[in-house]
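Participant: Sequence first, predicted model second:
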Amino acid sequence: MEYYITVEPGVRIYVNDINPQGDKPILFMHGWPANHHLFEYQYDELIQKGYRCIGMDVRGFGKSDKPVYGYDYDTSADDIRCVIETLKLCNLTLLGHSTAGAVAIRYMARHKGFGVSKLVLCAAAAPSLIERPDFPFGLKEDDVLQIIYNTYQDRPQMLADFGKMFFYQPITEAFSSWFLSLGLEAASWATAYVACAWLYETLFDDMKCVNVPTLIMHGIHDQVCKYPLGVAQHKGIKGSKFVTFEDSGHGLFYDEKDKFNCELMNFVG
């Protein structure tokens, strides 16, 4: 079932409730610059096993509305709260990839984990995507500024270049074109504004607020959210489980999709 959920006047979020009769709901939050179709190879398997898979396009991306504001982590977390309340979700597993992993952590802190019983972070952009004086593990600020600049100059080429560093395992030309198409569905301004948010958003304190069982999955070859970020998440979230993906980059849900799906189902139960 497909829904448009109004999160504030004039802004609707698209949600695809793929198996609404299923058990153990999982809300899949995609990272920049894609949409909920990013998890196609999770939906395919999990719905056959009876899970309720809910894909959400974050504002500015996919089929969701594309306002010119609201691309900070607080607003994104508030959008999640509206979706969870509207669908009356409870005992939910919240899964966030990349930037959405960071937003999921913000949600847990800002909304005290409302409706969420388990958290999954995969290649999450936390506690900081960029290097900082007390955190030397992320991307360089200049690299992010270059992404923003390239977005405004030639967004298709920027997205194509990003796709080349996303996966560690070889992908076909057809798959590469499909991945590019996901990014092209986003608004150009949303693509740039989310990248701007990386420059100032941090989750060091937010991680301390996570109080549900948490699974962290991270590829050692990740060139976007580097592997030490996953290590930092594991240290910062009490009682978390950390699973290393030896043959994955940023797209670990496809690089090692069988392992990813197995770890996810074992964790959700």
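Facilitator: Perfect, I can see it now.
Participant: Please count neighbours and contacts with C-alpha atoms only from this point.
Facilitator: Fine.
Participant: which residues in the stretch 51-200 of the chain form strands?
Facilitator: Applying DSSP state E, counting those that start in this stretch to the stretch 51-200 of the chain gives strands spanning 51-56, 92-97, 116-122.
Participant: Off-centre distance for the first one?
Facilitator: Read that as strand 51-56. A distance of 14 Å separates the C-alpha centroid of strand 51-56 from that of its chain, computed with Cα atoms, centre = their mean, to the nearest Å.
Participant: Report all helices and strands that that strand contacts.
Facilitator: When contacts are defined as 3 or more Cα pairs under 8 Å, 6 or more residues apart in numbering; DSSP states H and E, strand 51-56 packs onto strand 11-17, strand 23-29, helix 40-46.
Participant: second one coming, line it up with the first:
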Amino acid sequence: MEYTIKTEQDVSIFINDINPYGKKTIFFVHGWPLSHRAFEYQFNVLPKMGFRCIGMDTRGFGNSSKPFWGYDYNRLAEDVRCVIDTMKLRNFVLAGHSMGGATVIRYMSRFNGYGVSKLALFAAAAPSLTMRPDFPYGLPKEEITKIIQSVYNNRPQMLLDTAPMFFHNPITKALSDWFFQLGFEAASWATAECAKTFRDESLFTDLPRIQVPTLILHGIHDRVCLFPLAEAMKRGIRNSRLVPFEHSGHSLFFEEKNKFNMELVRFAE
């Protein structure tokens, strides 16, 4: 089932609700600069195992509205809350990849984990994607600033340059084209504003507020959200478990899809 949910007067969020009568619900929030379709290799498998899979396109991306505002973590988390309230979701697994992982962490902190029984983080951009004086594990802020500038100057080239960073092994032209297609569906301003958010915002104080069992899946070769971020999340979130993916970069749900699906199913059941 596909439909939209209004979260502000002029903002509608696209939802793909797969197997709505499944035994257990997993709500997926995608990362930058993609859409819910990045999880197709989960949506192909998990519904057959009895799971209800909900994918949303965050504002500015995929088939959702593309306003010129509202790309900080607080507003993105509020969109998630609107979807949860409208769909009356309870006792479900909330899952996020990359910036989507940061968004769901902010949701858990801002709304006290309302309705969520378990949290799953995939290569999450937390507690800080960029290096800080007291956190030397992220990317230099200058690298993100260059990406933002390239969005404004030549977004197609930025997407072509960024695609290989998401994968551990060299990628085919077909895979690069797939990444490009998903990324180019987004609004350019949303792509830039979200990059400003994960460059400038952090979630150090959000982590201790998470009270539910948490699964952290992270590729050890991740060049976007470096593996020490996963270790920092493990230290900061009580009752969390970290599973390293030895053959993956940032797109572990594609590069080791069988292991990824197995770990997620085992956790969600």
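Facilitator: Yes, it's here. What you see is a predicted model; the values in this text were computed from it and never measured.
Participant: Post the TM-score for the overlay when you can.
Facilitator: Laid over one another, the chains give 0.99 as their TM-score (TM-score structural alignment, normalised by the length of the first structure), with 269 aligned residues with a Cα RMSD of 0.7 Å.
Participant: how about the strands of the stretch 51-200 of the first structure in CSV, adding mean neighbour count and distance to residue 192 of the first structure?
Facilitator: Formatted as CSV, the strands of the stretch 51-200 of the first structure follow (neighbours: other Cα atoms under 10 Å; distance: least, Cα to Cα, whole Å):
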stretch, mean neighbour count, distance to residue 192 of the first structure
strand 51-56, 24, 20
strand 92-97, 24, 18
strand 116-122, 23, 22
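Participant: can you list those strands in a markdown table and add distance to residue 248 of the first structure?
Facilitator: Listed next are the strands of the stretch 51-200 of the first structure as a markdown table, based on distance: least, Cα to Cα, whole Å:
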| stretch | distance to residue 248 of the first structure |
| --- | --- |
| strand 51-56 | 23 |
| strand 92-97 | 14 |
| strand 116-122 | 11 |
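Participant: Minimum distance to residue 189 of the first structure: which of those has it?
Facilitator: With Cα to Cα as the criterion, residue 189 of the first structure lies closest to strand 51-56 of these, at 19.3 Å.
Participant: Show me what that closest one is in contact with.
Facilitator: 13-30, 35-37, 43, 46-47 (Cα atoms under 8 Å, 6 or more residues apart in numbering).
Participant: could I get the helices and strands packed on strand 51-56 of the first structure as a markdown table with distance to residue 153 of the first structure?
Facilitator: Shown next, in a markdown table, are these (distance: least, Cα to Cα, whole Å):
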| stretch | distance to residue 153 of the first structure |
| --- | --- |
| strand 11-17 | 27 |
| strand 23-29 | 28 |
| helix 40-46 | 30 |
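Participant: give the contact list for whatever residue of the second structure lines up with residue 224 of the first structure.
Facilitator: Using TM-score structural alignment, the partner of residue 224 of the first structure in the second structure is residue 224. With contact taken as Cα under 8 Å, 6+ apart, residue 224 of the second structure is in contact with 129, 139, 165-166, 250.
Participant: would you list the residues you listed in a markdown table and tack on distance to residue 121 of the second structure and neighbour count?
Facilitator: Formatted as a markdown table, these follow (distance: Cα to Cα, whole Å; neighbours: other Cα atoms under 10 Å):
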| residue | distance to residue 121 of the second structure | neighbour count |
| --- | --- | --- |
| 129 | 14 | 29 |
| 139 | 19 | 18 |
| 165 | 19 | 18 |
| 166 | 16 | 20 |
| 250 | 12 | 27 |
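Participant: now the residues you listed in CSV, with distance to residue 115 of the second structure?
Facilitator: Below are the contacts of residue 224 of the second structure laid out as CSV (distance: Cα to Cα, whole Å):
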residue, distance to residue 115 of the second structure
129, 27
139, 33
165, 34
166, 31
250, 28
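Participant: just checking, residue 159 of the second structure touches residue 180?
Facilitator: Yes: using Cα atoms under 8 Å, residue 159 of the second structure makes contact with residue 180 at a distance of 5.8 Å.
Participant: is it true that residue 179 of the first structure touches residue 163?
Facilitator: Yes: the pair residue 179 of the first structure and residue 163 qualifies as a contact (Cα under 8 Å) at a distance of 7.2 Å.
Participant: More neighbours: which of those two?
Facilitator: Between residue 179 of the first structure and residue 163, counted using other Cα atoms under 10 Å, residue 179 has the larger neighbour count: 20 against 17.
Participant: ok, the more buried one to residue 63 of the first structure distance?
Facilitator: Relative to residue 63 of the first structure, residue 179 of the first structure is positioned 16 Å away (criterion: Cα to Cα, to the nearest Å).
Participant: next one: residue 224 of the first structure
Facilitator: Per Cα to Cα, residue 224 of the first structure is found 25 Å from residue 63 of the first structure.
Participant: give me the number of residues near the residue nearest to residue 257 of the second structure when sequence neighbours are not counted?
Facilitator: Using Cα to Cα, 6 or more residues apart in numbering and skipping residues adjacent in sequence, the residue nearest residue 257 of the second structure is residue 41, 6.9 Å away. Here the count is done by other Cα under 10 Å, and residue 41 of the second structure has 15 residues near it.
Participant: Residue 88 of the second structure now?
Facilitator: 9.
Participant: Likewise for residue 142 of the second structure?
Facilitator: By other Cα under 10 Å, the residues close to residue 142 of the second structure number 12.
Participant: how near is it to residue 21 of the second structure?
Facilitator: Residue 142 of the second structure sits 46 Å away from residue 21 of the second structure, going by Cα to Cα.
Participant: which other residues reach stretch 242-250 of the second structure?
Facilitator: If you take Cα under 8 Å, 6+ apart as the criterion, stretch 242-250 of the second structure is touched by 98, 123, 165-169, 215-225, 230-231, 234, 252, 255-256.
Participant: in the second structure, which spans are helices?
Facilitator: Using DSSP state H, the helices of the second structure run over 40-43, 73-87, 99-110, 141-162, 173-184, 188-200, 227-236, 252-255, 257-268.
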